[in-house]
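> Quick check, what structure comes out for this input:
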Amino acid sequence: MSVVLTAPRVGKECIFSASPIARRLRRTFTTQIPLLWSPPFKKLQPSDFSKQPPRKLRPPPPSQRSAEGGRPPSKRRGGEDTPRVTEWHTVTKPTEKQLRGLQNYLQQFSNSQYIRSKCLGMGVTADIYEPGMKAFITALMNNEIEGLSVGDAVAHLLAKSRADRFLLPSYYKYVTAKYPEETETLRSLMSFSDLTEPAEWHKETRRMQRKIILHLGPTNSGKTYAALKRLEECDAGIYCGPLRLLAHEVYERLNAKGVPCNLLTGEERRESDGVNKYAATVEMAPLNKRFEVAVLDEIQMIGDEGRGWAWTQGLLGLQADEIHLCGEPTIVPLVRAMMKDTADTIEIRRYERLTKLAVAETGLGGQLQKLKRGDCIATFSRQNIFALKRAIEEKTSLRAAVIYGSLPPETRTEQAKQFNDPNGPYDVLVASDAIGMGLNLNIGRMIFERVEKWNGKETKVLSISQVKQIAGRAGRFGTEFETGVVCTLDDYDMRTMKRLLNSQAPSILSAGLFPSLEQIEVFSQYLPGEPLSALLERFQDLANLDGRYFLCNLDSQRVIAEFIEDIPLTLRDRYTFILAPFNLQDPASAAQMRRFATAQSGGLECLMEDSVVLGDHPPQTIDQLKDLEAQHRLIILYMWLSQRFPETFTDLDNALYLKRKCEDLIDRGLANLKFERKRKITGAAKHALKLQKKAERLARLAGTTEKAETSETVVEVPPVQEEVQQKQPVEKEAPAEVLVQEKY
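Next comes the predicted model:
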């Protein structure tokens, strides 16, 4: 996305984007061009309450800017470390201007049809909405609202918080206290959406005296290894990881050592009689089993907006004598606060990195020719990954492996294995942040292609944790690269990289929660006829939380619920479908999702072969590879549903066969996807090639492939000769062939 800024001194417009050239221009001109910003209390439309407007930051005064035009180094910059770390602080004494702005904002909040419709849907009748809202605004301006001061309200507005997230809950509490008889339904719904004591949801676990052991340290410090050693020694235990790939790795490692272990993921179960150890994804952790040891890996993900609830559920609900938490030190204050409610004991073990990690003085200057074997370039889009792979293989003699999130976990493991092998086919690795966890890689130097990432809404600087997690993959203990090096592809990103690596990540402030099926069923009884998407929205509006917990983002679940709303399903089945691993952005997958839901609704048997048909040849282009990845995701969705609805999705054996076949085709496609190094064309050969391309273009327009007819003449295509720059001279009588490469 480009931003147009007016430059008063030069009288022109400058377009700033995320491209390298534009970033250089931005750093050149920011000291001369003041950024335009709007006051925090602009006039809002009713539609503004339904979505959060983008935040605009006022630039620092010129005296506080660095020599490059940016802000001075700060330990708090570099993007949000977790979705729950906010950047606003309570305004202790608002100014007169801020109070006037708040008054205007509250008036628009009161007049908003969006807010009015929400309140009417909650049982606040029209005859009490107006007087209740007027009294609420007066009480808020007089600092008489419990839990929301005037300073807090101003701070929320400065941070561009959504009005229905910080004002509506306070209004509901106020209006139910002022009109208790008229708001009986609302009071009942508020009581069922009380999430202030999630520890009490697990009664059996609260009867236990557990020991919480925190293994804290950076990447490549051996913290997870120490926890898994304890898992090997016990009689009954479970490993809970964030990725199916990690669960498979632990499952295979334990069984290879002669320690029987079961596998439990959303798509697959491998269980044997008499085996009491499990390797599972964190969402699949069984809370009704007793264990001696439980390992919760990557515990800092408890603050993730989408999946944090699974780590909260595991930490509060697992029935294990010892719970080993592996992750970053940023989690300590939150775990201590949560364990006060459970009365569990805490032990902290800290680990240091086993190998050295050095930061280079400069980047590569944008020159891929400086790459060497063992390097890894981190970039953050699938398109960039293949563009870099092409550029590396065309400009150097190196072969590049690729790893990114949409690849099947098995394919990622195979690519990592071939990259790690000194005699393997790959010399360097191009990867996304998917390498941040779950893969053992022999990386000597980690190179960041950029230090920004698109988060689905905007391009933001990488967080401190993201940078440290990825950078820490360089230098692996026990390999030839025991000393890791970190740098950037472009020199101008090195300053940001050094600042992020030298900064301390902020502590994780709260843990995620998710509404249970039982809570949604209670809501449906009080709000009969409301679809599931509306029930989720109502629950989100009424959820009562304390400072240690937050409600996970329900937007994707609401979208899926709306997508299958017209299909007659029970509430329980509909709730299961919205939790499925499914992305509506893929049209083919969306059509199959409706087909799956329709089959479950009608009690019809759904076969895998009706949804996925695979050929026998590996993909030849990047687009074909992308289609095959989509087919693999569809197979995984079918397997996931077969674990929940075995009577409908009965073709599990065929799905497993197609899954392995699809992964084999993807592996073969990546192995064949190579780009030849370009030979430089100069002189007469370059001119002849231009003539050939022009003639071919004219020929296509004329409808013939051999000659292009004009109104008077026929242009014959001359034979093309090429001059190739080599150390040995090329004989003129034997012109080199022009290499025409297929565009993948």
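> Every contact and neighbour count from this point should use C-alpha atoms.
Will do.
> Show me what the lengthiest strand in the chain is packed against.
Assignment by DSSP state E gives strand 319-327 as the longest strand of the chain. Applying 3 or more CA pairs under 8 Å, 6 or more residues apart in numbering; DSSP states H and E, one finds that strand 319-327 contacts strand 211-216, helix 223-233, strand 290-296.
> Could you name the stretch from those that's closest to Leu168?
Among the helices and strands packed on strand 319-327, the nearest to Leu168 by CA to CA is strand 290-296 (35.8 Å).
> before we go on, could you also do this sequence so I can check it against the first one:
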Amino acid sequence: LHLNHLVARSAAMGHAGQLASLLPRLQAECSVPMPYEDLKAALTRAQDRWEQQVEEQDTLASLGRELAFQGYPDSFDAARKLGRKVMLYLGPPNSGKTHAAFERLTQALDGAYLAPLRLLALEGRDRLVGRGVPCSLLTGEENVPASNARVVSSTIEMVNTRDVVDVAVIDEAQMIFDDSRGWAWTQAIVGVPARELIIIGSAYAAPAIERLLQLCGEKPERRVFERKQHVQLMPAPVPMTHLHSGDAVVAFSRRDVLMLRDQIAQNGHAVSVIYGALPPEVRRREAERFAVGASDVLVATDAIGMGLNLPIRRVLFSTLTKFDGVGDRELSVSEVHQIAGRAGRYGMHDEGFVSVLKEADADAMKILRELLPKEPRAPRDFKAPVAPNWRHVDTISRRLGVNKLHDVLNVFMQQLKLDDAHFAVAELEQMLGLAEMLDRNAGSLPLQERFRYAQAPVDDRLPQVVEQFQAWAASHARTGKAGTPWFLDDVDEHSRLDRMEQALRQCTLWLWLDLRFPGVFGHVEAVIDLRSRLNDGIERHLKGKKPLWQRRGR
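Next comes the predicted model:
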């Protein structure tokens, strides 16, 4: 009778295809001798576990259908209703494509410029204001509205997918191939509601972008730009003692940039430096020093490969390998083209040259000769990366009854059978790590607020920054306030270079959080004042005569 009852329960669930997985469970319980009442209880528990598993699989399958990436483009209602005109502006660095896009933006009734970096959002704003177009600035850490603004210049993660504009420009679209940030280009390309959308990028990215737009029912037009001058490979490496005004030496770590800066300065050159840890304001000042001739040699990381308009005549690689967070690897063809393309900027130098330093690795010139003639290619079997948004998180949480952010993200990444023909889940390792920390230390915050925190620009290579972030979130959960920004008293403009750089990361993080949690963080004027003083202090270090590379910090 009891077995008949269990059979009836199974049939009532309507999952005939799943019954095969129930039988072994029941057989396992029957294989051990036990009293009849205990056996009934054991069989019932086995049935309960099977039914729970079937229900969970049902829910996951239903969630997979509801959140499937096939429908991702259709989740951006405003963009889909417009019937957008889409233009691809394609070409190598220094081909005039960005100039042409800004010309169109200046004529727009209203618009948006979406930049890959805060530095380029600042430059975009200044460029438009210089043309008499009132322009607001919106980045992860600041919202600077302009009176009667016609255009918003923003970082791409800050894209507005609700309000319709006349013209939108997405810059450096080949960044869609970036493992950690490519999702932001997927989101913007699919979701920005502009009557006319201009997408700027390298030609090798065009097929992937066109496929993505076809999923939106859109067929873009191509406008191809040719480089005004070609970069010439020099016949031999250049000794460090033979550097000239207008040379840019490229390295791939802060330590190497500062070491080269000191060595080149010893030969009598005034040197500007640009590397990733420098704040945009300082990078701009260093670039301006080089542009106006206050310094004659530039030493930089591949940060110069994106957007900065500099009067470089020769690009000289100090190495053709870089550390990518996992290990040292050879530069890709696209990286070499992007960096070498900064030589011979139109209107600044008639010719552009590229080579390596004589002091570089023995095989550096050979590698450069091999890579430079090749055409960059998109990654094989590329799928556009998608990061979870609040709709994904909220739906999974409600349907599965899960409130831990880490568990929700894990379901999104591991368990949902989403469309994998065209889209892939973005790299979320850092977000998962932060989610686990937030669930543990700030679990009383609503899920939506924890999700917002998990998207913060936390540099997880710096334990002190991670520790402070954790303390702010915990204090927010406990008291409704983040507390005091301790770094205000820890460092000033006379501190060591590496300490000032770290404090600037803390300033950036604090301002990012304040923008998203009004009334929780505060102290904005004091943080902005410290940021300004630290920028001045770093600039003094870089312009000074003292060697910098022996100092602590990489």
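> Specify, as a residue range, where the following helix or strand past the longest strand of the first structure falls in the second structure.
Reading on from strand 319-327 of the first structure to the C-terminus, the next helix or strand found by DSSP states H and E is helix 332-342. Mapped onto the second structure using TM-score structural alignment, helix 332-342 of the first structure spans residues 206-216.
> for the matching stretch, which positions count as buried?
Ala206, Ala208, Ile209, Glu210, Arg211, Leu212, Leu213, Leu215, Cys216 (16 or more other CA atoms under 10 Å).
> Next: stretch 145-152 of the second structure.
Result for stretch 145-152 of the second structure [16+ other CA under 10 Å]: buried residues Arg150, Val151, Val152.
> which among the residues you listed gets closest to Gln448 of the second structure?
Val152 (26.4 Å).
> Ala68 of the second structure versus the residue most central in space within the second structure, what's the distance?
With distances taken as CA atoms, centre = their mean, Arg181 lies nearest the centre of the second structure, 2.9 Å away. Using CA to CA, to the nearest Å, Arg181 of the second structure is found at 21 Å from Ala68 of the second structure.
> One more: Arg399 of the second structure?
15 Å.
> what's the helix or strand for Phe382 of the second structure?
Using DSSP H and E, no helix or strand contains Phe382 of the second structure.
> just to revisit the earlier point, tell me which of Arg399 and Ala68 of the second structure has more neighbours.
Ala68 (17 against 13; other CA atoms under 10 Å).
> show me where the stretch 401-550 of the first structure has helices.
Secondary structure of the stretch 401-550 of the first structure (DSSP state H, counting those that start in this stretch): helices at 409-420, 464-471, 494-501, 517-526, 532-542.
> Between those, which one is closest to Gly317 of the first structure.
Closest approach to Gly317 of the first structure among these (CA to CA): helix 517-526, 16.6 Å.
> mean shift of the closest one relative to the second structure?
Following the fit onto the second structure, the mean deviation recorded for helix 517-526 of the first structure is 2.1 Å by mean CA distance after the TM-score superposition for the first structure.
> Can you list the buried residues in that helix?
Ile520, Glu521, Phe523, Ser524.
> Over to stretch 521-534 of the second structure?
Phe521, Gly522, His523, Val527, Leu530, Arg531, Arg533, Leu534.
> What sits closest to the second one if chain neighbours are left out?
The reference is to Gly522 of the second structure. Asp514 (6.3 Å; CA to CA, 6 or more residues apart in numbering).
> So that neighbour belongs to a strand, correct?
No - counting by DSSP: H, G, I helix; E, B strand; the rest coil, Asp514 of the second structure is not found in a strand; it is helix.
> ok, it to Lys322 of the second structure distance?
Asp514 of the second structure is 35 Å from Lys322 of the second structure, by CA to CA.
> Comparing these two, which residue is more hemmed in?
Legend: neighbour count by other CA under 10 Å for Asp514 of the second structure and Lys322, higher for Asp514 (19 against 16).
> which one in the first structure is aligned with that one?
Aligned counterpart of Asp514 of the second structure in the first structure: Ser642 (TM-score structural alignment).
> how close does its match get to Asp610 of the first structure?
Ser642 of the first structure is 15 Å from Asp610 of the first structure, by CA to CA.
> And Arg23 of the first structure, by the same measure?
The spacing between Arg23 of the first structure and Asp610 of the first structure, counted by CA to CA, is 49 Å.
> These two: which has the busier surroundings?
Set Arg23 of the first structure next to Asp610 and count neighbours by other CA under 10 Å: Arg23 wins out with 15 against 8.
> helices or strands next to the host helix or strand of that one in the packing?
Assigned by DSSP H and E, Arg23 of the first structure falls within helix 20-29. When contacts are defined as 3+ CA pairs under 8 Å, 6+ apart, helix 20-29 of the first structure packs onto strand 12-16.
> Now do the strand it packs on: which elements does it pack against?
Using 3+ CA pairs under 8 Å, 6+ apart: strand 12-16 of the first structure touches strand 3-7, helix 20-29.
> In the second structure, what range does the longest one match?
Meaning helix 20-29 of the first structure. Going by TM-score structural alignment: helix 20-29 of the first structure matches no residues.
> Which residues in the helix or strand just after that helix does the neighbour count mark as buried?
If you walk from helix 20-29 of the first structure toward the C-terminus, the next helix or strand you reach (DSSP H and E) is helix 96-111. For helix 96-111 of the first structure, burial by neighbour count (16+ other CA under 10 Å) applies to Gln98, Leu99, Gly101, Leu102, Gln103, Asn104, Tyr105, Leu106, Gln108, Phe109, Ser110.
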